[in-house]
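Visitor: sequence plus predicted model, see below.
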Amino acid sequence: MTVVNTKNAPTAIGPYIQGVNTGKMVITSGQLPVDPLTGMMSAAIEVQTFQSLENVRAIVEAAGLTVANIMKSKIFVKDLNDFSAVNVAYEAFFAKYGAPFKERSSIEFAQFPKDAKKEIEAIAVV
């Protein structure tokens, strides 16, 4: 098992790692919608969704896989009223990388670090 770490995703803001590669799968920690270059976060839920997915992609790619290898994602969202906007950004992200949609779960969650509106984690399979 190897730790996955990349400068192309935000550094962890707590005592955890960006991801782990077991040799058969890559598991990412929850990715806030923070731009790793600027440290900033958009207020728009669509932009936040896309950025969290880009951060997941960066970790998966650092482990040598692609978006197409993502088999499962969990979307934690602060307000389920934002769900249609999240879906639009989620669909656009996977379309951009020519990857089919995978299994996912969506969970409403009360509060995130940095007052983000959402967080996404994923499992990619070799």
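Guide: Thanks, I have the structure now. Numbering: from 1, shown residues only.
Visitor: for the rest of this, base every contact and every neighbour count on C-alpha atoms.
Guide: Fine.
Visitor: could you double-check that residue 108 sits in contact with residue 82?
Guide: No. Using Cα atoms under 8 Å, residue 108 is not in contact with residue 82; the gap is 10.2 Å.
Visitor: put this next to the first one:
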Amino acid sequence: MKTIISTPDAPAAIGPYSQANLANGILYISGQIPLNPETGKLVEGIDKETHQVMKNLQAILSEAGLSFKNVVKATIFLKNMDDFAVMNDIYASYLDADHYPARETVQVSCLPKNVDIEISMIAHQF
């Protein structure tokens, strides 16, 4: 059984997808971009963008009754790998070192709305 997870505390889906799907105790979160759900506007600058993406992910996790401790996998897309260190420090600040998920970070040529970062996650109900 699949349950659609949706919260107004994260940006609404802007295409034919859901914010997240919960299936068999596993939460699959769609890639989040730095869109502020309160204003509907993008934030700019890799530091602010990373914080906004993590807040969006946190809101979706919370709606599903989970937290970053439940995240088992993250995928990070950066437009510029020179932003890695800044992004990595901010990303780590949201996580518990005892519960770091598996992760890959890749540089891509373009992201939706021409943002600098997009992150998707997979979490598990323990």
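Guide: Sure thing, it's come through. Computed from a predicted model, the values in this text were never measured in an experiment.
Visitor: what range in structure 1 matches the helix or strand containing residue 54 of structure 2?
Guide: Per DSSP states H and E, residue 54 of structure 2 falls inside helix 46-63. The alignment of helix 46-63 of structure 2 onto structure 1 (TM-score structural alignment) spans residues 45-62.
Visitor: and that stretch, how far from the chain's centre?
Guide: Put simply, stretch 45-62 of structure 1 sits 4 Å off its chain's centre (Cα atoms, centre = their mean, to the nearest Å).
Visitor: and the contacts of that stretch?
Guide: 4-6, 8-10, 18-19, 26, 28, 31-35, 41-42, 66-67, 82, 85-86, 88-90, 93, 116-122, 124 (Cα atoms under 8 Å, 6 or more residues apart in numbering).
Visitor: please apply the same query to stretch 34-42 of structure 2.
Guide: 8-12, 43-44, 48-53, 56, 115, 117-118.
Visitor: could you pick out the buried ones from those?
Guide: Buried subset of the contacts of stretch 34-42 of structure 2 (neighbour count, 16 or more other Cα atoms under 10 Å): 9-11, 43, 49-53, 56, 115, 117-118.
Visitor: redo those as JSON lines? Include distance to residue 102 of structure 2.
Guide: Shown next, in JSON lines, are these (distance: Cα to Cα, whole Å):
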{"residue": "9", "distance to residue 102 of structure 2": "25"}
{"residue": "10", "distance to residue 102 of structure 2": "23"}
{"residue": "11", "distance to residue 102 of structure 2": "25"}
{"residue": "43", "distance to residue 102 of structure 2": "27"}
{"residue": "49", "distance to residue 102 of structure 2": "21"}
{"residue": "50", "distance to residue 102 of structure 2": "18"}
{"residue": "51", "distance to residue 102 of structure 2": "20"}
{"residue": "52", "distance to residue 102 of structure 2": "21"}
{"residue": "53", "distance to residue 102 of structure 2": "18"}
{"residue": "56", "distance to residue 102 of structure 2": "19"}
{"residue": "115", "distance to residue 102 of structure 2": "23"}
{"residue": "117", "distance to residue 102 of structure 2": "18"}
{"residue": "118", "distance to residue 102 of structure 2": "16"}
